[in-house]
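In: What shape does this take:
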Amino acid sequence: MRKGWAMASSVATSIISASLTGCRGVPTAGSSARIAPSPVDVSFVSDASRVSQARRIGTAWLRALCQVPQARVDSVEVVISELVGNAVVHGTSEAVGLRMRRVGDEVRLEVDDGSPSEVPRPRQARAEAEQGRGLWLVDALVAELGGSWGFTDDGTVAWCVFPITRETSPMNGGRAA
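Out: From the prediction side, this is the model:
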């Protein structure tokens, strides 16, 4: 177990766990308590067809339960696609895990391919290349979100952390991103 994250113990043939149906202790109208939404913790067969499923689960959770602004959800959708896609293509495990947690005003996303490997690095692909831009894109989008990302030392888990909303700044014309 890594850093308090639990992974399903068996290889799933479909989604085995998705906490998408509400929040524990959701505050009622007029209540000032803020309770984090239930986390997402899914495991699915390592297959390219599951990338879109992971993307739909993640974006639905971000929109509905975390109330992340749509423009930010759109960016995270691409990050989820790239990280899960890389796990499916480059991982050697039979399963891929997607975990998402809200901690305060931030979201932590993890994709676990269960395959120890050298830690990948973003690279600039040649203009005519059809692949090789995924991590470069992840790097750019997570930076735009005001977050950070990386891999565990053994290369099994790709992670990113980003704020739910971005503070206003003179750099973006005083608008919240």
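In: drop to CA atoms for contacts and neighbour counts, all remaining ones
Out: Will do.
In: Any buried residues in the longest helix along the chain, and which?
Out: Longest among the helix segments of the chain by residue count, using DSSP state H, is helix 70-90. The neighbour-count check on helix 70-90 (16 or more other CA atoms under 10 Å) flags 72-73, 75-88 as buried.
In: How far off centre is the biggest strand by length in the chain?
Out: Criterion DSSP state E: the longest strand present in the chain is strand 95-103. Taking the mean of its C-alpha atoms, strand 95-103 sits 7 Å from the chain's own mean (CA atoms, centre = their mean, to the nearest Å).
In: Here is the second sequence; please produce its structure so I can put it next to the first one:
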Amino acid sequence: MNERIVVAPRRSDGRPRSRDAARVGVLRRIAAAKLKHHGLDMLINDVLLISSELLTNALLHSGTTEFTLNLTVRSGCLRIAVIDDMPGRAELREIDNEAETGRGLRLVEVLAEQSGGTWGTSEDGAATWCSLPVPTGQRQ
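Out: All right, here's what the predicted structure looks like:
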């Protein structure tokens, strides 16, 4: 699955426009439908959280006006990738307990580790991805 969305240029205050934030929700619903169609229901909750965090990270930090959500199953793993074609790697930040933001990639890391998967960014930073094992017995 490859789904691309176009968003407005980032505002000076860094906040996304509400219609652009809503597009993240649309991609989540499309991803859920695709997973269900392919018999991967057991992964829907984790994939929706991971894709939401990766998409929101791209929306808030990449500065791009379009990005793609890609879901691919290969070699027993589901790979979730958000491609923004912008340089700069997504990195975990140290945050304090009072911070209101900054936990998204930590959530992605924890979900990946709990399932035996992994996450990372492409060499050029244009894509951030997470790979989750497909549970045994699930259709692909």
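In: what TM-score do we get after superposing?
Out: The TM-score (TM-score structural alignment, normalised by the length of the second structure) is 0.81; 125 aligned residues with a CA RMSD of 1.7 Å.
In: before we move on, back to that, what residues does the next helix or strand along the chain from the longest strand of the first structure touch?
Out: Downstream of strand 95-103 of the first structure, the next assigned helix or strand under DSSP states H and E is strand 106-112. Identification of contacts with strand 106-112 of the first structure by CA atoms under 8 Å, 6 or more residues apart in numbering yields 83-84, 87, 96-102, 156-164.
In: The first structure: strands as residue ranges?
Out: Using DSSP E, the strands of the first structure run over residues 40-45, 95-103, 106-112, 148-151, 157-163.
In: right, so of the ones you listed, which gets closest to Ala127 of the first structure?
Out: Closest approach to Ala127 of the first structure among the strands of the first structure (CA to CA): strand 148-151, 25.0 Å.
In: which residues in the second structure does that closest one align to?
Out: Counting by TM-score structural alignment, strand 148-151 of the first structure pairs with residues 118-121 of the second structure.
In: That stretch: which residues count as buried?
Out: 118-121.
In: Tabulate those in CSV, adding columns for distance to Met1 of the second structure.
Out: Formatted as CSV, those follow (distance: CA to CA, whole Å):
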residue, distance to Met1 of the second structure
Thr118, 20
Trp119, 19
Gly120, 19
Thr121, 19
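In: For Arg19 of the second structure, state which of these is nearest.
Out: Distances from Arg19 of the second structure to these, taken as CA to CA, are shortest for Thr121 (26.6 Å).
In: That closest one against Leu105, yeah?
Out: No: taking contacts as CA atoms under 8 Å, Thr121 of the second structure lies outside contact range of Leu105: 11.2 Å.
In: before we move on, back to that, which residues sit against the match of strand 148-151 of the first structure?
Out: The contact list for stretch 118-121 of the second structure (CA under 8 Å, 6+ apart) reads 89-90, 108-109, 112, 127-132.
In: Pull the residues that contact stretch 75-84 of the first structure.
Out: In contact with stretch 75-84 of the first structure (CA under 8 Å, 6+ apart) are residues 51-52, 54-55, 58-59, 96, 98, 111, 134-135, 137-138, 141-142, 145, 158.
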